[in-house]
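K.L.:
Sequence and computational prediction follow.
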Amino acid sequence: MIKFSVKHPVSIAMLIGVLITLGVISLTRLGLDFFPDINYPSVTVITQYQNVAPEDIEELITKPIEGAVSTVSGVKKVTSISAEGVSAVTVEFEWGTNLDFAAQDVRDKVALIEDYLPEDASKPIVLKFDISQIPIIEYIAYSDRYKLTELKDILRDEFKSFLERIEGVASVDIVGGRDLQYWVTIDLEKIAQYNLSFSQITQFIAMNNFNLPSGKVDYKHKNILLRTIGQYNSIEDLENQVVGYTPKGTPIFLKDIGKVTIEEEERLGYAKLNNKESIALVLYKQSGANTLQVSNRVKKAIKTINAKYPSIKLVESFDQG
């Protein structure tokens, strides 16, 4: 090999040049990830037991689960947290462990002791740690023109659907703000007078409101609060909804048996910018997608969609790319 190199210096130089060129090309195409797609070898078992003290959670749930999962092959370490109403047992495995098989082994071991756990406790849930659950990029949105409820509607109806069409984007979550919803306060005495049932009322509403999931019924004194969302465009639309008929065939309207109001829903998340309530756009990438490329596509798309709504300001708060 040495003699060949000495006798053919031009050929060797060309070969080295080709290798360097290929190396440079490969380097420029190498994917960059702040959090690479690594399956950390850990599995967590979550069990809820509401309104139970941490000490009892430890004795009744955490310790039995720890004992069961510690016998799984390849376990390196078992740690746990026992808090009021919840137990979390984390099983760490040796590097190279197939997490799919390991998680199934943990499920099998936990299943063997489920009958020995408190009857009122929830069924243990086994979760694998997935690095793709970490957002790829996050924006904080605010506006001096739109109310928070209006801003959330625009982000959900325009931005979310637009961004989720980007190659490599798995999903877009909207965090913060509150949606407006219709609340129907039903008078129990009146529905008894008309011989109506709650199921009848919800059925009539659901038939004309295709976005109604299942409804939420809260008993409160002599009233029932029925939560609805969807196709109704005004309070009048809902008030004039037929919910039944009298024996003579006269329609019974919702306004005859209750009162309709518009209120903000319960807060499910919170986002702030400079101590001002805002709304967050949280984007997740598809597993295996190149973080840098997806991030660049998102930033380009944000400029495009934001141009249609210049009064909405977007501040980048996190970016893996």
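P.N.:
Right, received. Where do you want to start?
K.L.:
Going by C-alpha atoms from here, please, whenever you check contacts or count neighbours.
P.N.:
Noted.
K.L.:
for the stretch 201-321 of the chain, what spans make up the helices?
P.N.:
235-239, 254-257, 291-306 (DSSP state H, counting those that start in this stretch).
K.L.:
right, and those helices - which one's nearest K276?
P.N.:
Nearest to K276 among the helices of the stretch 201-321 of the chain is helix 291-306; the distance by C-alpha to C-alpha comes to 20.6 Å.
K.L.:
buried ones in the closest one?
P.N.:
For helix 291-306, burial by neighbour count (16 or more other C-alpha atoms under 10 Å) applies to 291-292, 294-295, 297-298, 301-302.
K.L.:
Next, give me the two most distant ones among those.
P.N.:
T291 and I302 (16.2 Å).
K.L.:
Can you lay out the helices of the stretch 201-321 of the chain as CSV showing distance to D153?
P.N.:
Compiled in CSV, these are given as follows (distance: least, C-alpha to C-alpha, whole Å):
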stretch, distance to D153
helix 235-239, 18
helix 254-257, 27
helix 291-306, 15
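K.L.:
out of those helices, nearest to N51?
P.N.:
Nearest to N51, of those and by C-alpha to C-alpha, is helix 254-257 at 37.5 Å.
K.L.:
I'd like to know which elements the closest one is packed against.
P.N.:
Secondary-structure packing of helix 254-257 (3 or more C-alpha pairs under 8 Å, 6 or more residues apart in numbering; DSSP states H and E): helix 188-193, helix 235-239.
K.L.:
now those in JSON lines, with mean neighbour count?
P.N.:
Shown next, in JSON lines, are these (neighbours: other C-alpha atoms under 10 Å):
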{"stretch": "helix 188-193", "mean neighbour count": "13"}
{"stretch": "helix 235-239", "mean neighbour count": "17"}
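K.L.:
try this one side by side with the last:
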Amino acid sequence: MIFSAIALFGIISLYNLPIELMPTIEGGKISIITYVRGGMPSMEIEKRLAKLLEENLSDISHLKHILTVSKEGENTVVLEFEPEANMDYASLEVRERLAKIKDEFPREAERPVIFQFGYGEFPIIAVTLISNRYTPEDLRKLAEDFLKEKFLRIEGVARAEIVGGREEKIMIELDKRKLAAYNLSLQEILDIVGASNINLVGGKINQRGTKYLVRCLGEFKTIEDIRNLAIKVSEEGSLIRLKDIAEVKADFLEPRRLSRLNIHPAVTIYIYKKSLANTLKVCEAVEDLAHQLSSELGEYTYTIVSLNRAEFVKKAINQLKISLLIGSILAIGVLFMFLREYLTIVVLSLSIPFSILFVFSMMYLAKLSINTLTLAGLCLGAGMLLDSSIVVLENIFKRRESTGRLNKTDIATASEEMSVPIFASILTTIIVFLPLIFVNKEIQKLYSGIALSITFSLMGSLG
């Protein structure tokens, strides 16, 4: 009954274990990206934004290093934490700190984007949009307004990055002569435009036991709202609007990165997964959604999966699975060459799948993933799985030869006689991995998978 339960739990664990190419190493890093409108130079961003962030984030709990990169229109802060830091709590603390200082940001700064990433912070799959009718700008708008949110809803997706096409912007080109004629400065225009493009809370109204929240909606909805923005009242009493002193038009930002597919302009959505998500499941879900969207977008626009790391992961994992299977078959073949007793070989061979299922169960409880290192450890352990069974079997044969008979009591006695030597033999193998306790956390996380998979294999062979 116990063996059946372990086997069943092992099968369930096998289908729920994350599958990766390499072990997931929690990098202990949080990145904060802040975009700044107006093309502010890097020196000014460093002075007005980067130093403010460094001063307020430098004393966060378990912070190891802080790296700041400032460039035109963008500031990035990378916080690296100690291995023992709880990244969920660290992320929450970062958000609280940013909420306290948001009023001190330059008015040109947009809301900071915070995301947590580990060792393998690379896109796992990319979906490319191409069309023989629409421009890359149209495709980018489609991706930003409609497609990006769909990909973010997939379980295990951390973020989606859009590359290609030019972003929309509103250009306000001021006439210097008219500014001078109306005695207006550039800063005044900036202040008025910035103060007008916001929504404010207007308070509460209590009426007959019902509470109403009042909001003042002032955000611009169309380009005409911007053109008709009141700037000043002239001496004659007439209202001076923005369109009277400037040309307001829709335009595009200069592209930072371009995307092409088979020399044709395109827009690509790069998908990043969460650190503990299953690469194969996330890629499969994204691929299914991409095919579904291709049929929904019509005959002029379609999607192509231009990058899929899951294919390489599948190949690597499948090769190791084949090696594990071949190793098990060779081990059984060696038994057949020496024992030449079919029933005995079958009994011994059953210890291999049971031990492997036991390993998967323990890997699931230990929160490990199926990767090249854990499977390599399992391949190494596969050759050791039969050692305990062979030693016990040899002692049973000796007892049969010495007594001339064999019953359940003799088998149990022969097995008990070998329990201490087998346990000592397995312990000497496991003790080799003890030095891993004394290395740093990163090395432990990288190599603990192969050590634990071998240890679990040997533990399973005791059954």
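P.N.:
Cool, the structure landed. In this text the structure is predicted, and so the values were computed from the model without any measurement.
K.L.:
now the helices and strands packed on helix 254-257 of the first structure in JSON lines, with distance to R29 of the first structure?
P.N.:
Shown next, in JSON lines, are those (distance: least, C-alpha to C-alpha, whole Å):
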{"stretch": "helix 188-193", "distance to R29 of the first structure": "68"}
{"stretch": "helix 235-239", "distance to R29 of the first structure": "57"}
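K.L.:
quick one, which of these is nearest to G31 of the first structure?
P.N.:
G31 of the first structure sits nearest to helix 235-239 of all these, at 52.8 Å, using C-alpha to C-alpha.
K.L.:
so how far is the closest one off the chain centroid?
P.N.:
Relative to the centre of its chain, helix 235-239 of the first structure is centred 32 Å away, using C-alpha atoms, centre = their mean, to the nearest Å.
K.L.:
one step back: go through the buried residues of helix 291-306 of the first structure and name the one nearest E150 of the first structure.
P.N.:
I302 (18.8 Å).
K.L.:
so how far is D56 of the first structure from the residue lying closest to the closest one once chain neighbours are set aside?
P.N.:
With C-alpha to C-alpha, 6 or more residues apart in numbering as the criterion, I302 of the first structure has its nearest non-adjacent residue at 7.8 Å, and that residue is L163. Distance of L163 of the first structure to D56 of the first structure, computed by C-alpha to C-alpha, to the nearest Å: 46 Å.
K.L.:
out of those two, which sits in the busier spot?
P.N.:
L163 (21 against 15; other C-alpha atoms under 10 Å).
K.L.:
Is it correct that that one is in contact with K300?
P.N.:
No - L163 of the first structure lies out of contact with K300 (C-alpha atoms under 8 Å); the separation is 10.3 Å.
K.L.:
before we move on, which element is I16 of the first structure in?
P.N.:
Assigned by DSSP states H and E, I16 of the first structure belongs to helix 9-28.
K.L.:
what's the helix or strand just after that helix packed up against?
P.N.:
Where DSSP H and E defines the elements, the next helix or strand beyond helix 9-28 of the first structure is strand 42-48. In terms of contacts (3+ C-alpha pairs under 8 Å, 6+ apart), strand 42-48 of the first structure is packed against strand 86-93, helix 99-113, strand 125-128.
K.L.:
Now the second one: buried residues?
P.N.:
Neighbour counts over helix 99-113 of the first structure (16+ other C-alpha under 10 Å) mark 99, 102-103, 105-107, 109-110 as buried.
K.L.:
ok, the most centrally placed residue in the second structure - contacts?
P.N.:
Nearest to the mean C-alpha position of the second structure, by C-alpha atoms, centre = their mean, lies K274 at 2.2 Å. K274 of the second structure sits next to 117, 156-158 when contact means C-alpha atoms under 8 Å, 6 or more residues apart in numbering.
K.L.:
Return the distance of the closest residue to K77 of the first structure other than its chain neighbours relative to A271 of the first structure.
P.N.:
With C-alpha to C-alpha, 6+ apart as the criterion, K77 of the first structure has its nearest non-adjacent residue at 5.1 Å, and that residue is E92. Distance, E92 of the first structure to A271 of the first structure, using C-alpha to C-alpha: 33 Å.
K.L.:
more crowded one of those two?
P.N.:
Remark: of E92 of the first structure and A271, E92 carries more neighbours, 20 against 17, as counted by other C-alpha under 10 Å.
K.L.:
Now check the second structure for the residue matching that one.
P.N.:
When the second structure is aligned by TM-score structural alignment, no residue sits opposite E92 of the first structure.
K.L.:
contacting residues around E92 of the first structure?
P.N.:
41-43, 75-78.
K.L.:
Now do the strands in the stretch 151-300 of the second structure.
P.N.:
Secondary structure of the stretch 151-300 of the second structure by DSSP state E, counting those that start in this stretch: the strands cover 157-163, 168-174, 199-207, 210-217, 230-233, 239-241, 246-252, 259-261, 264-273.
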